[in-house]
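**Q** Would you be able to build a 3D model of this:
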Amino acid sequence: MHRFKDLEIWKRSRIFCSKIYAETAKFPENEKFGITNQLRRAFVSIPSNIAEGSSRASNKELSRFLEIAIGSAYEIETQLLISNDLKFLEFESLESLLNELEEIIKMISKFRSTLKI
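**A** Model (predicted):
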């Protein structure tokens, strides 16, 4: 069992959530229940899955939850690209978010690879 609050990937992904909330607040009001909601839910999923996996009794279970978090990250990447296509995100914001997301994916993948399953 890992203390999720001590994990840098959990801290970083949690902070990243506030950035996506700030960006999606700029999206059109008619997207409130569309891509805005979808993006926010997917972002919250990353630190939530890290936390839930950390509570599990085995590294195998933790690894599975980290895999789900990575899946959410790729879902987010797709949604960010679509948001940019729809002109909801400026290119600079997109680049910044994608770069940070890539770093989080790398951190999760590296942590996952260190687990003895």
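**Q** Every contact and neighbour count from this point should use C-alpha atoms.
**A** Noted.
**Q** where do the helices sit along the protein?
**A** 8-24, 35-54, 59-85, 91-114 (DSSP state H).
**Q** Nearest to residue 1 among those would be which one?
**A** For the helices of the chain, the distance to residue 1 is smallest for helix 35-54, at 5.7 Å, taking C-alpha to C-alpha.
**Q** Can you list the neighbours in contact with that closest one?
**A** Counting by C-alpha atoms under 8 Å, 6 or more residues apart in numbering, helix 35-54 makes contact with 1-5, 9-11, 13-14, 16-17, 20-21, 24-25, 27, 31, 61-66, 68-70, 72-73, 75-76, 79-80, 83, all of which sit outside it.
**Q** If any of those residues are buried, give me the ChimeraX selection for them.
**A** Those of the contacts of helix 35-54 that count as buried under 16 or more other C-alpha atoms under 10 Å are selected in ChimeraX with:
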select :2,4,9,10,13,14,16,17,20,21,24,27,61,62,63,65,66,68,69,70,72,73,76,79,80,83
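**Q** For the comparison step, fold the sequence that follows:
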Amino acid sequence: MRNFKELEVWKESRILAKDIYKLTGDLPEDEKYGLVSQIRRCVISIPSNIAEGSAKDSQKDFLRYLQISLGSSFELETQLLLCNDLNLLKIEKTKIHLEAIELLQKRISSLIKYVKTQI
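**A** Prediction:
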């Protein structure tokens, strides 16, 4: 079992989740059960899967949860881009978050590569 609280990707994903929750507050009320709900679910999925995977006994299981977390980050990126496409959020508001997501994706990918060497 690993201590997920020591993983930088987990710490960064928690910060991102908090920031995204604030950002989605700017979306229209009629998106409350649409994009807002979906965006919040997937951003919460990122640190949650890192934490859950760290409790697994095998590196292979941990790897699978990291991959799920990475997938959620790409889902989040897509949803923010769609918000821009639909003019629900201004590009200036999402740019910093999109950059943070891309950096987190690189870091999760690096951790995945490292874990693969441990299998």
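**Q** Just give the TM-score of the two.
**A** The TM-score (TM-score structural alignment, normalised by the length of structure 1) is 0.97; 117 aligned residues with a C-alpha RMSD of 0.7 Å.
**Q** Please give the number of neighbouring residues around residue 53 of structure 2.
**A** Residue 53 of structure 2: 25 surrounding residues under other C-alpha atoms under 10 Å.
**Q** An error on my part: the question was meant for residue 26 of structure 1.
**A** The tally of other residues near residue 26 of structure 1 (other C-alpha under 10 Å) stands at 11.
**Q** what's the counterpart of it in structure 2?
**A** For residue 26 of structure 1, the aligned position in structure 2 is residue 26, judged by TM-score structural alignment.
**Q** Leaving out sequence neighbours, find the closest residue to that match.
**A** With sequence-adjacent residues excluded and distances taken as C-alpha to C-alpha, 6 or more residues apart in numbering, residue 26 of structure 2 is closest to residue 89, at 7.5 Å.
**Q** Assess the claim that that neighbour and residue 83 are in contact.
**A** Yes. The pair residue 89 of structure 2 / residue 83 is scored as a contact, 5.6 Å apart, by C-alpha atoms under 8 Å.
**Q** so what's residue 100 of structure 2 up against?
**A** Neighbouring residues of residue 100 of structure 2 by C-alpha under 8 Å, 6+ apart: residue 16.
**Q** how close does it get to residue 12 of structure 2?
**A** Applying C-alpha to C-alpha, to the nearest Å, one obtains 9 Å for the distance of residue 100 of structure 2 from residue 12 of structure 2.
**Q** Equivalent analysis for residue 84 of structure 2, please.
**A** With the distance defined as C-alpha to C-alpha, residue 84 of structure 2 ends up 23 Å from residue 12 of structure 2.
**Q** ditto for residue 69 of structure 2
**A** Computed with C-alpha to C-alpha, the distance linking residue 69 of structure 2 and residue 12 of structure 2 is 13 Å.
**Q** The residue nearest to residue 26 of structure 2 and residue 59 of structure 2: what is the separation?
**A** Look at residue 89 of structure 2 and residue 59 of structure 2: by C-alpha to C-alpha, they are 39 Å apart.
**Q** Equivalent analysis for residue 9 of structure 2, please.
**A** Noted for residue 9 of structure 2: a distance of 17 Å to residue 59 of structure 2, by C-alpha to C-alpha.
**Q** got it, and residue 42 of structure 2?
**A** The spacing between residue 42 of structure 2 and residue 59 of structure 2, counted by C-alpha to C-alpha, is 23 Å.
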